[in-house]
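Asks: take this sequence and fold it.
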Amino acid sequence: MQKLCSASLWPVYGPDALRQLESRLQHSNPQPLMQLAGLAAAQLALAIAPHARRIWVAAGPGNNGGDGLEAAMHLHLWGKQVLVSWMGSTAHAPPDALMAWQRASTAGVAFQSAIPENWLKDMDGQDLCIDALLGLGAHRALGLEMQACVQAIQKLPGQVLALDGPTGLNLENGQWLGSPDAPTVAVRAHHTLTFIATKPGLFMGHGRDACGQIWLDDLGHRANDCDVPPQAWLNAADAPRIKSHASHKGSHGDVAVIGGEPMALRGMGMTGAAVLAASAALHAGAGRVILSLLSGQATEHALPDLMQRDWQRLDLEQLHVVCGCGGGEAIRAHMPEVLQRSAQLVLDADGLNAVADDPALQNLLRQRAELKPTVITPHPLEAARLLKTSTAQVQSNRLQAAQNLATLFHCTVVLKGSGSVIAAPGQTSRINTSGNGRLATGGTGDVLAGLVGARMAQGLGPFEAACRAVAQHGQLANDWPDDLPLTASALAQHLR
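Replies: So this is what the prediction gives:
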């Protein structure tokens, strides 16, 4: 069993691959997988709640419930006071779950079909609930009976251990079960134990709030010896970059930031976004950073370390360009030249919106391909505009949406959000596990764009630069002192 963290580099599998892995393990393992999973769950339950007097197991009608029944049997035999609420029936239970019920019943585990409200009232903060209601195959909104069970779980004072994933969470995409307009109730677990391999939804969307600490028991699966390709990899945190002694400013690349719509155009100046991106590139270690505001004028609010220059005087063919931050409507007229001339390009925000609205710009972006490396950094709405779909569709399959964008525009994609996805043609996508809700403040996306630009300027390829930048960006938020507000400008200044 392994405890997963933001530094974990681990393969992530979709449902089809998981079924294939499960089938192989069932044929190669002398012991049923459900029994192995139940034993692992019981062992983890003792580890996280060693002083629990009462353990309530909420077991669903399928195989996830069977895992819970196996865990209940072991905990009962180890002397714990266990009560199981099983929503299944002996007439309709899958074969493995039926066997688990028989083993638990024979061992003397106590069952109660209804929610044991009086029994639950005597539980305290040291006690434990095991959520074994639904697993990987759940896609529909919860029925009333299961909703009531979830609500009972959420009222308990002790810890909650979810098996495979918290009930109410779609393990394929990290969204709540049900429609976006009427999401289902869901368990918020303190710990989640997932089996065989990790699932995408644990690390994306609401999964990052619902799962708590994630644990993995592979039940004998060895990723290094497997020929089933993963859907993605978790994106491991990056070590700080240290400049060598025998280097100079020209050794670490030149970044130009083009953006910042002037106030005069629409009465809504956005020069701050471009300044933030440039500040991020500077603090991240780029050798020289040039700020080119779309007004063509210098600003007093930029750091003195930044050079300022009219973008039309830039030698784009020699530069790593970050374009679009705060660009507004003003960026559209300049996009053809930026797309055609920039040696390497990070395209963000209004630069992406301009491309989404103009087929000619889309063609220019595609034509850059491998000769002129490009990273685009959309949030879900910008991704939806580029793909001509809805935000809900993007969020329903973030891995596929990111890969579709990478294929469509022949570039590296950072699909931002909870569990940012990094995708590129010919690469296995990454799901980023660092970061938290403190990044949900204006300007942090501009900081990320500048950081990606700096990493490319320092010699990394676009996919590796994006992976490292996203990991570092999130890790800074994880390490941020609780008593200090996280602002985009402070975030930029803490980059290394």
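Asks: contacts and neighbour counts: CA atoms only from here.
Replies: Fine.
Asks: for stretch 336-356, buried residues please.
Replies: Within stretch 336-356, the residues that qualify as buried are 336, 338-356, counting by 16 or more other C-alpha atoms under 10 Å.
Asks: from the residues you listed, which land in helices?
Replies: 336, 338-341, 350-356 (DSSP state H).
Asks: and the helices in the stretch 101-250 of the chain?
Replies: Ranges of helices in the stretch 101-250 of the chain, per DSSP state H, counting those that start in this stretch, are 117-121, 144-155, 207-210.
Asks: who's in contact with the longest one?
Replies: Translated: helix 144-155. Contact partners of helix 144-155, identified using C-alpha atoms under 8 Å, 6 or more residues apart in numbering, comprise 58, 115, 129, 131, 133, 160, 167, 184-188.
Asks: report the two of those residues separated the most.
Replies: Cys129 and Thr184 (20.0 Å; C-alpha to C-alpha).
Asks: looking only at neighbour counts, state which of the two leads.
Replies: Cys129 (28 against 19; other C-alpha atoms under 10 Å).
Asks: I'd like the structure of this one too, to check against the first:
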Amino acid sequence: MLIYTCEQMRVIEENADVNGLSYVEMMENAGNACAEKIHSTIVGLNSATKTVAVLCGSGKNGGDGFVIAKNLCDKGYGIRLVLTNGYPTAYESKIMYAYLEDKPVLVSDLTQNYDACVSACMSAAAVVDCVFGIGFHGKLDETTSKFFSAISKSRAKKFAIDIPSGLEGNSGKIESDFFKADYTLAITCYKPVHILKPASDQCGIVSLIDIGIDEKCYEAVGSDVIVSAEHNEIKRFFKPRDPVANKGDFGRLLSVCGSRNMQGAAVMAASAAVESGVGIVDCVFPDAAYPAIAAKLTEPLMNPMPSTKEGFLRADNLKHIIELAEKSTAVLLGCGIGLPEDTLKIVSGILANVKKPIILDADGINAVSFNINILKETSAPLILTPHPGEMARLTGLSVEEIQNNRVKVARDFAVQYGCILVLKGSNTVVAGPSGSVYINRTGNAGMATGGSGDVLAGIISSFVCQAMSLQSATIAGVYVQGLCGDNVQKKYSMHGVTPTKMIGEIAEVLSNFE
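Replies: Got it, this is the predicted structure:
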């Protein structure tokens, strides 16, 4: 699934206009197609009324509404037209409004007859929101906000055209009251709001509306298109195994994870990697953590190394770690390693000397935040998997700034530092050095628990070792972990999701990709 920003949508429309499909024609096509979709959805309803309330703003989105009103009126529906901000001001919308002059349409102005507008929506079979479109930012005015809150109690089917009014097209944030839709009819293409939580949950069932724009009009937006991969696309990342393959064919992962008080991070990361199919896992950890880790891991090779008195890896282990890295396919670095001075030296030393792919997680990321330029100096291909707090330390931005601009922040960082960036959270974002962006839609809030990141790091690292490209391995890893979390949630409840249970689901989830 391709997702385009509101700015890209404007470019696409400009290209269509230049190539012979005028804005007036696009508006007519959009309105007619939306009217057909609305009609096909409500025609079978056992409603006491056959009235549709169409809410129209003064801009171009209102123009779509006027076309919808005309089309549904011609089909025999009674139309109550609600003007939320007076008569149309956009050129194309004025043309469409003129089409209604000889139609039996009742028109009410929200600013002049609020109660009549609410009544029209409460008694209608359907309410169609054509108030604001892709240009909306900020918060609704007090009257419109109050109006949307009132009509949310209506039993009518509620349709939003393109974007529910009150939501911003490029984000998943909710800042004010909004039109609560049962259905959203996305014009031409999906926008970020249709898939980013929590706003996407307010869009209802999202359908794509074709308005006749030629495919060549999309080319000008370049490689900045956002992608939400589906199951069949992910499945292509997994290649059939050779019947005569051996363990060496599926890679060797060096896991530099864990400390005396965080042995679980090393255990979960290594276990997830093993369950995800890597050939061999080499675990490096401080010897102070050996009893706990050895008691829980069976498949991986153990490389306990001298620890500090606090139970962290000593910096003088660096040479040995680099030697092991040279024999490995990829290196997972950071889960539970802590943040003493020795860790900073180990992380910087590995980045400076290892040329194999490195997956940086947790304290590996925190260590880098003290010297961010090392990301530009390393020769190793990099995958970073920060949560918003770690991303804040990397960028100097606040968590709020990051959460409000997840796609842009992830993309900008990946491009600037030439890495794969995984910004974890609801709708995890995977950004590549070319500016590509993938938004994940699997997973649930139950996965917001300590250890989930270790599981994800292990899965991604395992896929890298099995000869997937870094970007494919990362996208697949995020998708697979989300499915594991969804499986656990279905079996045990949202509160019952744990990292260990997710690891137990990996094999079953992967069976769907063979």
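Asks: that older thread, any chance of the contacts of helix 144-155 of the first structure in TSV, plus distance to Ala52 of the first structure?
Replies: Shown next, in TSV, are the contacts of helix 144-155 of the first structure (distance: C-alpha to C-alpha, whole Å):
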residue	distance to Ala52 of the first structure
Ala58	16
Ile115	19
Cys129	10
Asp131	16
Leu133	21
Val160	12
Thr167	22
Thr184	29
Val185	26
Ala186	24
Val187	20
Arg188	19
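Asks: list just the nearest of those to Leu439 of the first structure.
Replies: Checking the contacts of helix 144-155 of the first structure against Leu439 of the first structure with C-alpha to C-alpha, the nearest one is Arg188 at 21.4 Å.
Asks: nearest residue to the equivalent of that closest one over in the second structure in space, please, no chain neighbours.
Replies: Here Arg188 of the first structure is matched to Lys180 in the second structure, going by TM-score structural alignment. Setting aside the residues directly before and after it, Lys180 of the second structure is nearest to Gln202 in space (C-alpha to C-alpha, 6 or more residues apart in numbering), at 5.9 Å.
Asks: residues touching the aligned partner of that neighbour in the first structure, list them.
Replies: By TM-score structural alignment, Gln202 of the second structure lines up with Ala210 in the first structure. By C-alpha under 8 Å, 6+ apart, Ala210 of the first structure lies in contact with 166, 169, 186-189.
Asks: just send those residues back as a markdown table, with neighbour count and distance to Asp96 of the first structure too.
Replies: Formatted as a markdown table, the contacts of Ala210 of the first structure follow (neighbours: other C-alpha atoms under 10 Å; distance: C-alpha to C-alpha, whole Å):
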| residue | neighbour count | distance to Asp96 of the first structure |
| --- | --- | --- |
| Pro166 | 33 | 21 |
| Leu169 | 32 | 24 |
| Ala186 | 22 | 26 |
| Val187 | 24 | 25 |
| Arg188 | 26 | 27 |
| Ala189 | 25 | 25 |
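Asks: just the residues contacting the helix or strand hosting Ser489 of the first structure, thanks.
Replies: Ser489 of the first structure is part of helix 488-493 when elements are defined by DSSP states H and E. Outside helix 488-493 of the first structure, the residues that touch it by C-alpha under 8 Å, 6+ apart are 276, 279-280, 283, 441-444, 447, 476.
Asks: most neighbours, which of those residues?
Replies: Sorting the contacts of helix 488-493 of the first structure by how many neighbours each has (other C-alpha under 10 Å) puts Ala280 first, at 32 neighbours.
Asks: where's it, which helix or strand?
Replies: Counting by DSSP H and E, Ala280 of the first structure is part of helix 271-283.
Asks: kindly report the same for Ser255 of the second structure.
Replies: Assessed by DSSP H and E, Ser255 of the second structure sits inside strand 252-256.
Asks: picking up where we left off before, can I get the ones in helices among the buried residues of stretch 336-356 of the first structure in CSV including distance to Asp227 of the first structure?
Replies: Below are these laid out as CSV (distance: C-alpha to C-alpha, whole Å):
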residue, distance to Asp227 of the first structure
Pro336, 44
Val338, 42
Leu339, 39
Gln340, 41
Arg341, 42
Asp350, 42
Gly351, 40
Leu352, 37
Asn353, 40
Ala354, 42
Val355, 39
Ala356, 38
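Asks: wait, which of those residues is closest to Trp78 of the first structure?
Replies: Of all those, Trp78 of the first structure sits closest to Leu352, with 58.7 Å by C-alpha to C-alpha.
Asks: quick one: map the closest one onto the second structure.
Replies: Alignment note (TM-score structural alignment): Leu352 of the first structure maps to Ile365 of the second structure.
Asks: list the residues that contact Leu25 of the first structure.
Replies: With C-alpha under 8 Å, 6+ apart, Leu25 of the first structure has these contacts: 33, 219-221.
Asks: how about the helix or strand that contains it: buried residues?
Replies: Using DSSP H and E, Leu25 of the first structure sits in helix 15-28. By neighbour count with 16+ other C-alpha under 10 Å, helix 15-28 of the first structure contains the buried residues 17-18, 21-22, 25.
Asks: show me what the longest helix anywhere in the first structure is packed up against.
Replies: Taking DSSP H as the criterion, the first structure has its longest helix at helix 462-479. Judged by 3 or more C-alpha pairs under 8 Å, 6 or more residues apart in numbering; DSSP states H and E, helix 462-479 of the first structure is in contact with strand 374-376, strand 412-415, strand 421-423, strand 429-432, helix 444-457.
Asks: quick revisit: please report how far the residue nearest to Lys180 of the second structure lies from Ala181 of the second structure.
Replies: Distance, Gln202 of the second structure to Ala181 of the second structure, using C-alpha to C-alpha, to the nearest Å: 6 Å.
Asks: quick check: neighbours shared by those two?
Replies: By C-alpha under 8 Å, 6+ apart, the residues touching both Gln202 of the second structure and Ala181 are Pro164.
Asks: that older thread, which of the contacts of Ala210 of the first structure sit farthest apart?
Replies: The most widely separated members of the contacts of Ala210 of the first structure are Leu169 and Ala189, with 11.0 Å between them, by C-alpha to C-alpha.
Asks: show me what Leu316 of the first structure lines up with in the second structure.
Replies: Per TM-score structural alignment, Leu316 of the first structure is aligned with Ala325.
Asks: look at that match and give its secondary structure.
Replies: For Ala325 of the second structure, the assignment made with DSSP: H, G, I helix; E, B strand; the rest coil gives helix.
Asks: shouldn't it be in contact with Val256?
Replies: No - Ala325 of the second structure is beyond contact range of Val256, at 9.7 Å (criterion: C-alpha atoms under 8 Å).
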